[in-house]
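K.L.:
Based on what follows, work out the 3D shape:
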Amino acid sequence: MKKIIHPIAGALAILAIATFWLSTVLSELFGSYESVTIVKTTIPWAFLVLIPLLMITGGSGWALARGRRGGLVGAKLKRMPWVAANAIVFLIPAALFLSSKARAGQFDGVFYAVQAIELAAGAVNIALLSLNMRDGLRMAGRLRGLSKRTA
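P.N.:
I've put the predicted structure just below:
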């Protein structure tokens, strides 16, 4: 069951984060202040889905690792503290701050500075989680490169 839950929860989590990121960029580039406000105020509510997905992914991944710490498993485990720290230090506070500023209609320099930090931190997490997905696919033998036996 863990072998089914882990990749599904992980893929949904990456999809959610990428959707937040892309929605932000598109609303900022092509939308009105109203569309930016909708995106910025929706993202914190989406945490109610994203955070459990990340917890399920992390817990099932930990269980699948079964004490292994080398190879691709080790690489995945080393990335996860960075993903979590990035979310706790930058992404969640930025999303809550930007939601508040957008609701108040305060699209000022501070809003855009925090927005830039949020987009950079989001891109880092998307990259790190994508690397973990790639390594997971390699361990499952679904990607060329390393197979299960070398993980």
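K.L.:
okay, CA-based contacts and neighbour counts for the rest of this
P.N.:
Fine.
K.L.:
what about G58, distance to G136?
P.N.:
13 Å (CA to CA, to the nearest Å).
K.L.:
want to put them side by side, so please do this one too:
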Amino acid sequence: MLKILHPVAGIVAMITIAVFWLATALSEFFASQAVVIAVKTAIPWGFLLLIPALMAAGGSGFALSRGRRTGLAGIKIRRMPLIAANGMVVLVPAAFFLAFKAEAGQFDTAFYGVQALELVAGAVNITLLALNMRDGLRMKGRLRP
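P.N.:
All right, here's what the predicted structure looks like:
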């Protein structure tokens, strides 16, 4: 069961973050203010999918590692606190702040500064999750080292 849950939860989490990131970037650069407001206020609702997916991926990954802290398993485990901290310290508060500002129609310097920070932090998490996925595929022999 864990061998199915782990990759599925990881893929759901990565796709969800990628959708958040792409929706934000595309709406900011190419869409109307109404679309930006819709995207920014919808993203916090996506946490209802994202947070359980990340918890399932992390928990099942720790269980599958069986205490190993070396090799690719160790590398993946060392990345997880960075992913979690980035999400909890930067991305989640930024998403709520931006949703609040967008709903109020306050597209000011603070909004765009936090928006830029969110895009960078989101790209970092997508990269770290992609590296974990790559290493997981290598561990399973589905990807050459």
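K.L.:
care to give me the TM-score?
P.N.:
For this chain pair, the superposition-based TM-score is 0.99 by TM-score structural alignment, normalised by the length of structure 2; 145 aligned residues with a CA RMSD of 0.5 Å.
K.L.:
related to what we said a few turns ago, G58 and G136 of structure 1 - which one has more neighbours?
P.N.:
Between G58 of structure 1 and G136, G136 has the larger neighbour count (other CA atoms under 10 Å), namely 22 against 17.
K.L.:
what about the more buried one, which helix or strand?
P.N.:
Assigned by DSSP states H and E, G136 of structure 1 belongs to helix 109-139.
K.L.:
Buried residues in that helix, which are they?
P.N.:
Counting neighbours by 16 or more other CA atoms under 10 Å, one finds that the buried residues in helix 109-139 of structure 1 are 111, 114-115, 118-119, 121-122, 125-126, 128-129, 132-139.
K.L.:
ditto for stretch 3-13 of structure 2
P.N.:
L5, H6, P7, A9, G10, I11, V12, A13.
K.L.:
Save those residues as a markdown table, and put in distance to A42 of structure 2 and secondary structure too.
P.N.:
Shown next, in a markdown table, are the buried residues of stretch 3-13 of structure 2 (distance: CA to CA, whole Å; DSSP: H, G, I helix; E, B strand; the rest coil):
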| residue | distance to A42 of structure 2 | secondary structure |
| --- | --- | --- |
| L5 | 26 | helix |
| H6 | 26 | helix |
| P7 | 26 | helix |
| A9 | 21 | helix |
| G10 | 21 | helix |
| I11 | 20 | helix |
| V12 | 17 | helix |
| A13 | 16 | helix |
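K.L.:
Could you work out the most separated pair of those?
P.N.:
L5 and A13 (11.9 Å; CA to CA).
K.L.:
Just want the most central residue of structure 1.
P.N.:
Nearest to the mean C-alpha position of structure 1, counting by CA atoms, centre = their mean, stands I17 at 4.3 Å.
K.L.:
For that residue, give me its contacts.
P.N.:
Counting by CA atoms under 8 Å, 6 or more residues apart in numbering, I17 of structure 1 touches L50, G122, I126.
K.L.:
Helix or strand for it, just tell me which one.
P.N.:
Judged by DSSP H and E, I17 of structure 1 forms part of helix 2-30.
K.L.:
what's the average distance of that helix to structure 2?
P.N.:
Helix 2-30 of structure 1: mean distance to aligned residues in structure 2 after superposition is 0.4 Å, counting by mean CA distance after the TM-score superposition for structure 1.
K.L.:
buried stuff in the longest helix along structure 1?
P.N.:
Counting residues, the longest helix found in structure 1 (DSSP state H) is helix 33-65. Using 16+ other CA under 10 Å as the test for burial, helix 33-65 of structure 1 gives 35-41, 43-44, 47, 50, 53-54, 56-58, 60-62.
K.L.:
How far does it sit from its chain's centre?
P.N.:
7 Å (CA atoms, centre = their mean, to the nearest Å).
K.L.:
just stretch 119-136 of structure 1 next, same as before
P.N.:
Using CA atoms, centre = their mean, the offset of stretch 119-136 of structure 1 from its chain centre is 7 Å.
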